[in-house]
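A.B. asks: How does the following fold in three dimensions:
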Amino acid sequence: MRDPPGPALRAALPLLGAAVSLCTGLQCVCQLCEHTNFTCQTEGACWASVMLTNGREEVVKSCVSLPELNAQVFCHSSKNITKTECCYTDFCNNITLRLPLASESPGRAGPRPVVLAVTVAVPVCVLVLVAVLAVCTSRGRRRRARRGHKPPNVEEPLSEGNLVSSGKTLRDLIYDMTTSGSGSGLPLLVQRTIARTIVLQEIVGKGRFGEVWRGKWCGEDVAVKIFSSRDERSWFREAEIYQTVMLRHENILGFIAADNKDNGTWTQLWLVSEYHEQGSLFDYLNRGTVTVEGMVRLALSVASGLAHLHMEIVGTQGKPAIAHRDLKSKNILVKRNETCAIADLGLAVKHDSVLNTIDIPQNPRVGTRRYMAPEILDDTMNTNIFESFKRADIYSLGLVYWEIARRCCIGGITEEYQLPYYDVVPSDPSIEDMRRVVCEQKLRPNIPNQWQSCEALRVMGRVMRECWHGSGAARLTALRVKKTVSQLCLQEDSKA
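C.D. replies: So this is what the prediction gives:
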C-alpha cells in the first residue's frame, strides 16, 4: 500500500489541479445548477462564499470563470461581512465556511501550515501565479486609466460598503466586469450584494411569470422582475441566457443581477435589469405616433438586437447563436433615446455549433400564439435545425414592424394602434384560430395603399412581406434586415 501524500504534496495539489483544469475543466459544487445535478464546470476555480444577510449567514457555492478569476475581485473576503474561498481541485468547494467572530483577532493567528507547505514545496508555481496576477492587474489598471477611472486598490475587499462608496454607477460596474468578454452579468457575489440593497418602489407591469417593479439602488432606477417560486425554471433559464458570454449589446436589455430572496414564508426569485421608463414598445405605440425617422430608428434598433442574438461569435470567449422564440412588441423595451432593447429571454434557445446541438429549455410555454410562425402553428417546423428557430423569429419581427409602421404619421394621417391579426382573430386567439388564418387562409396583416406614397414605408412594407413569408427558407436573415433598414436610416438622415 502506498503511503499517503505528505503535507507539502497535499498543499501543492490545488496548484496542480489548476494546471490540469486548463485542459479538462474543474468540476465544482453549484447550488443553482439543478439541471446539471448541482455541479458546474469551469476553467477558472471553484468558489464557496458565506455572506451575512440580515443577521443570517448565507452560503453560496458555484464556479468562477477564468476572466472573473483574473479580475481579482471574486475571491476576496470582506471582514465580518463575507468570507470567500477559491480552490482548484474537483469539488473542493464542498466545504462549510463560517464568518470570523468579532472577538477573533486575525493579528494573533499563527502561520497556516498549508501556506508554509506551499511556499516550501512549490516556489516556482507561486512565482508563476504572482506573475500572472501582476500582468492581469497591470492590464486592468491600463484599461481603467484609458477610460479615465482611478484604478481601485486591488487589495480592498469586496463588500456592500465598497460598492456603495466606490462612486460608480451600475453602468460603470457592469462595464468594468464585462469588458473582458466574460459574459453579460456581474460576478455572483456582486449580484447578490446589489440585489440585497435594492428598495422596491412600485409595480410597473404584470405577466404570466409574476410582476415587474421599479426599484432603487444608490439613487438609480432598476427594473426588478419577480418570478413566483413555482416558475423557478423560467427564472433560472432567463438568468442563464442573460449571462451568456458576449451577449451584452445596446439593443438587448442590460442584465444586472439574479438573486433569490427568502422572507421566511416564501421565496422570491429576482431578475434585476436596467430600467427604461418608456416601457414596452407596445405601451409606447399605444401612447402616441412616430415620425418616419422615429419609425426607422425603432426598426433598426430591433433588427440590430436580433442580429446580435442570432449571430455566433467564434473564439475562446465566443458567443453561441441564440434564437428568442417569443419576439413581440410587449417583449421589446423603448429606451430614453427612442431606440429599442430586446427583453424577456426566458424561452430562448442556444446553438452549439461544435456539437451541433440545440439547448431547448424544458418549459411548457412555447411563445405567444398571435406571433407564431406558420410552421409552428401547423407543427411542421424541424426543431432539429437551429435555422428553423431563427426563421420563426424573423416572422415575428415582420409583425412587430407592421405594428410600428401603422403608427407612423404621414401628412398628418395615422392609424390607431392594433395588434397583428386584430381584425380576423379574437383578443386571446387559440392555436387553432391562428392556424386557420395564417396557414389555411394564408392571411397576413394589411399593408395600406397610402404607404406607397412614402419611400420609407414602401421599403418597410417590402421588408415585412419578406419576413412573414410562408416558407421559412424564403425569409430574410436578421443581418439582411438590419442592413436594409440601416440604408433607409442613412437616407432619412440625409434628408434632415
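
A.B. asks: going forward, measure contacts between C-alpha atoms and count neighbours the same way
C.D. replies: Noted.

A.B. asks: What helix or strand is residue 260 located in?
C.D. replies: strand 255-262 (DSSP states H and E).

A.B. asks: Give me the helices and strands touching that strand, please.
C.D. replies: helix 188-195, strand 267-274 (3 or more CA pairs under 8 Å, 6 or more residues apart in numbering; DSSP states H and E).

A.B. asks: what helices or strands is the last one leaning on?
C.D. replies: On a contact count with 3+ CA pairs under 8 Å, 6+ apart, strand 267-274 meets strand 220-227, helix 232-242, strand 255-262.

A.B. asks: which element follows it toward the C-terminus?
C.D. replies: Past strand 267-274, the next helix or strand by DSSP H and E is helix 281-287.

A.B. asks: Just the buried positions in that next one, please.
C.D. replies: Using 16 or more other CA atoms under 10 Å as the test for burial, helix 281-287 gives 281, 282, 284, 285.

A.B. asks: Show the contacting residues for the last one.
C.D. replies: The neighbours of residue 285, taking CA atoms under 8 Å, 6 or more residues apart in numbering as the test, are 403, 404, 407, 417.

A.B. asks: Could you check how far the third one is from residue 397?
C.D. replies: Distance, residue 407 to residue 397, by CA to CA, to the nearest Å: 16 Å.

A.B. asks: Report the contact partners of the closest residue to residue 391 other than its chain neighbours.
C.D. replies: Nearest-residue entry for residue 391: residue 472, 5.5 Å, with adjacent residues in sequence omitted and distances by CA to CA, 6 or more residues apart in numbering. Taking CA under 8 Å, 6+ apart, we find residue 472 in contact with 375, 388, 391, 392.

A.B. asks: from the residues you listed, which single one is nearest residue 268?
C.D. replies: Relative to residue 268, the closest of the contacts of residue 472 is residue 392; by CA to CA it sits at 32.6 Å.

A.B. asks: Would you confirm that that closest one contacts residue 325?
C.D. replies: Yes. Shown here, residue 392 and residue 325 form a contact pair, counting by CA atoms under 8 Å, at 7.2 Å.

A.B. asks: quick one more, to check against the first:
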Amino acid sequence: MQGRTAVGDFLHAYKHPPARASILKPRQLCKFCDVRATTCAVCHNPAHKLYGLVLEDYNNSKCEMKERKGMGSQFFICSCSGEECNEHIFFNSYVNSQVVSVILVSLVPLLVMAVLVITSFYCYRVYRQRQASSRRKRGPPLDFSDGRAIMIDDEGSDSSSTHANNLNHNTELLPIELDMQVGKGRFAEVYKAKLKQGSSVSGEQGFETVAIKIFQYDEYASWKNEKEIFSDADLRHDNVLHFLTAEERKVQRQYWLITAYLPRGNLQEYLIHHIISWHDLWMLGGSLARGVAHLHSDHTTCGRYKVPIAHRDIKSSNILVKSDLTCCLCDFGLALRLDNTLSVDELANSGQVGTARYMAPEVLESRINLENIESFKQADVYSMALVLWEMISRCNAIGEVKEYEPPFGNLREHPCVESMKDSVLRDRGRPEIPDRWINHTGIQMVCASIEECWDHDPEARLTAQCVAERFYDMEYLDKLSDRSDSEEKITEEIFVVDEK
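C.D. replies: Prediction:
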C-alpha cells in the first residue's frame, strides 16, 4: 500500500547482517501486509514510532537498511513508501567496523616490515655500490698498473704484504710468464716468474717478480693442504712467506701456489755460499724463532685467537732468507692445524712425516703423544735446534769456519729413517758442539738453548717463544759486537797512519 512502511519479522532477521556490502533477499519478507497473507505482525504507520524510533526515511523508494544505535545490540531498520519497495533490501556502503579494525591490525605490522625490508635492502645496495666504487678508484685486484710492488725484483727490497691473501678468490687466472726453475722438492717445483702489471705510461709492458710452486695433478692433496694453511689470514707474519693466491691450471693439468720471490734463496744455499757474522746469526736465529713461535701460538700479535700450526718439516732448505737477513718460513705441504676439535684418530692418520735428518726422536720412533697437541710443537722445536746449529757452524764468531755440512753430516746425503734411528735413538747422538764455539758469549747462550731444544725428552724442551725471547735478550751482545768491530777498524786505521 502506498505511503505505508513494511516492518516485521525481517527486522529481527537482520539484527546481525553480513560484514560486506550486499544486496539480499530475505525469506518471508512481506510486501503488502494488507493485501496478501504474510508473517508480518503489522504494517506500520510512519507517523508513529516503531520500537521507540521515528522512521525518518519512509519516503525512500528503496528499502535501505541502516544501523540504529542505542538498541542494546546491532539493530538495522529500513522504511520506504514505493510500490513493493520492500521487495529488495540493501545494505549499501556498510562495512563492519570490527572487521575494519581486524584488517588494520593485521596489515599494519606487515606494511611496517615491508618498509623496513625495502629500506634495509636499499641501504645495503648503496653500501655495496660505494664499496665497488672505492675499489675501482684503487684499481681492480688483477690490475697492478698503480705500480705498487707486491713482489721483489732486486736485492734491495722485499715483497710487500699489501696484496697478500687478496687474490684468493680470483675466478680468472693471473697473467704469469714462467722464467726459470729455482727449486725442486718431493711434491713440487718452484719457478721464478713474471706477473704482468699492465701497460705503463710509456707503453712498455711492466712486470713484477713472483715465485710459482707447481704441483702436478697427482699431488693435489699436498697442494690443497698448503693452500688451506696459507689461506688463513692469521698466518700472515714477517717471518712467514707472503702468499698471493692458489690456482688450478686445468690446461697444463697443474696446481699453482703464487707467493713472494726472495732472490737470496733458502737458508741452506745461503749458508753454503756465505760465512755469517755474529750479527747475522743473531738476525737469522731470532727471526726463525719468532716465525716458529707465531705458527705455534694460539693468538695473533694483536691478541686475536688463531689456530696453532705445526710445520712438521722445519729444515734449512724450507727457510728462505730475506734481503734484511731475516728468516722466512715456507713449504707448508706437511703442516697441521692443531685444532682442538681434532680427534686422536685424525691426528694418528697424519702419519710419520718430515725429513728423516731433522726428525725428532719421538717422530722417528712413532711414539708422539697424540693426546697432546703440544707434542707436535715440541717436534718442531727439535728440528729448529738443528737449523740453529747449522747457522753457528758457519759463523765467524766461533773462529775457524769449515765447509758447510748439514746436521749429522757423517751420514749419507739423504739418510733414511732407520739410519737416523741408529744415530738419534740408539746412540743418543746429536751434532757436535766443539769447545771453541763457546768462547763467544753470544754463541755460548745460543748453544745452551740448542741443547735444551733437542733434549731427548719432548717435555723438557724449550718453546719457540722462549727461544725468541732469549734472542731478544741477546740484543745487547749484538750491540757490543758492533762496537768491538768499530774499535778494531779505528785501531787499524791509526796503526796505518802511524806507519806512514
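
A.B. asks: thinking again about what came up before, looking at residue 407 and residue 397 of the first structure now, which is surrounded by more residues?
C.D. replies: Ranked by neighbour count (other CA atoms under 10 Å), residue 407 of the first structure and residue 397 place residue 397 first, with 26 against 22.

A.B. asks: Name the nearest residue to residue 178 of the first structure, ignoring sequence neighbours.
C.D. replies: residue 184 (6.1 Å).

A.B. asks: sorry, back to before: save the contacts of residue 472 of the first structure as CSV, and put in secondary structure too.
C.D. replies: What follows is these, written out as CSV (DSSP: H, G, I helix; E, B strand; the rest coil):
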residue, secondary structure
375, helix
388, helix
391, helix
392, helix
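
A.B. asks: Pull the distance from stretch 172-184 of the second structure to the chain's centre.
C.D. replies: 26 Å (CA atoms, centre = their mean, to the nearest Å).

A.B. asks: Name the residues that touch it?
C.D. replies: With CA under 8 Å, 6+ apart, stretch 172-184 of the second structure has contacts from 142, 189, 190, 191, 192, 193, 194, 195, 196, 212, 247, 249.

A.B. asks: Those: which two are farthest apart?
C.D. replies: It's 142 and 189 that sit farthest apart of the contacts of stretch 172-184 of the second structure, by CA to CA, at 24.5 Å.

A.B. asks: what lines up against residue 352 of the first structure once you look at the second structure?
C.D. replies: Aligned by TM-score structural alignment, residue 352 of the first structure pairs with residue 339 of the second structure.

A.B. asks: I'd like the distance between the most centrally placed residue in the first structure and residue 468 of the first structure.
C.D. replies: The first structure has residue 242 as the residue nearest its centroid, 1.5 Å off, counting by CA atoms, centre = their mean. Plainly put, residue 242 of the first structure is 27 Å away from residue 468 of the first structure if you go by CA to CA.

A.B. asks: What of residue 459 of the first structure?
C.D. replies: 15 Å.

A.B. asks: ok, now residue 16 of the first structure?
C.D. replies: For residue 16 of the first structure, the distance to residue 468 of the first structure - CA to CA - is 56 Å.

A.B. asks: now residue 361 of the first structure
C.D. replies: For residue 361 of the first structure, the distance to residue 468 of the first structure equals 25 Å [CA to CA].

A.B. asks: So if I had to pick from the two, which one is more boxed in?
C.D. replies: residue 468 (25 against 17).

A.B. asks: corresponding residue for that one in the second structure?
C.D. replies: Using TM-score structural alignment, residue 468 of the first structure sits opposite residue 454 in the second structure.

A.B. asks: Its match contacts residue 380, correct?
C.D. replies: No. With contact defined as CA under 8 Å, residue 454 of the second structure does not reach residue 380; the gap is 9.9 Å.

A.B. asks: list residues touching both of the two?
C.D. replies: residue 360.

A.B. asks: need the contact list for the residue nearest to the centre of the first structure.
C.D. replies: 184, 185, 255, 345.

A.B. asks: Residue 199 of the first structure -> the second structure?
C.D. replies: Superposed on the second structure with TM-score structural alignment, residue 199 of the first structure falls opposite residue 177.

A.B. asks: The nearest residue to residue 346 of the first structure once chain neighbours are set aside: neighbouring residues, count only.
C.D. replies: Spatially, and ignoring its direct neighbours in sequence, residue 346 of the first structure is nearest to residue 238 (4.1 Å; CA to CA, 6+ apart). Neighbours of residue 238 of the first structure under the rule other CA under 10 Å: 20.

A.B. asks: and what of residue 99 of the second structure?
C.D. replies: The tally of other residues near residue 99 of the second structure (other CA under 10 Å) stands at 12.

A.B. asks: likewise the one 10 residues further on?
C.D. replies: If you count neighbours by other CA under 10 Å, residue 109 of the second structure ends up with 11.

A.B. asks: now do residue 197 of the second structure
C.D. replies: 20.

A.B. asks: now do residue 195 of the first structure
C.D. replies: 22.

A.B. asks: Now the strand holding residue 260 of the first structure on the second structure. Mean distance?
C.D. replies: Superposed on the second structure, strand 255-262 of the first structure shows a mean distance to its aligned partners of 0.9 Å (mean CA distance after the TM-score superposition for the first structure).

A.B. asks: Hey, what's the angle from that strand to helix 232-242? Just curious.
C.D. replies: 150 degrees (axes from the mean of the first three to the mean of the last three CA atoms, to 10 degrees).

A.B. asks: what's strand 255-262 of the first structure aligned against in the second structure?
C.D. replies: Using TM-score structural alignment, strand 255-262 of the first structure pairs with 243-250 in the second structure.

A.B. asks: before we move on, what about stretch 442-449 of the first structure?
C.D. replies: Counting by TM-score structural alignment, stretch 442-449 of the first structure corresponds to residues 428-435.
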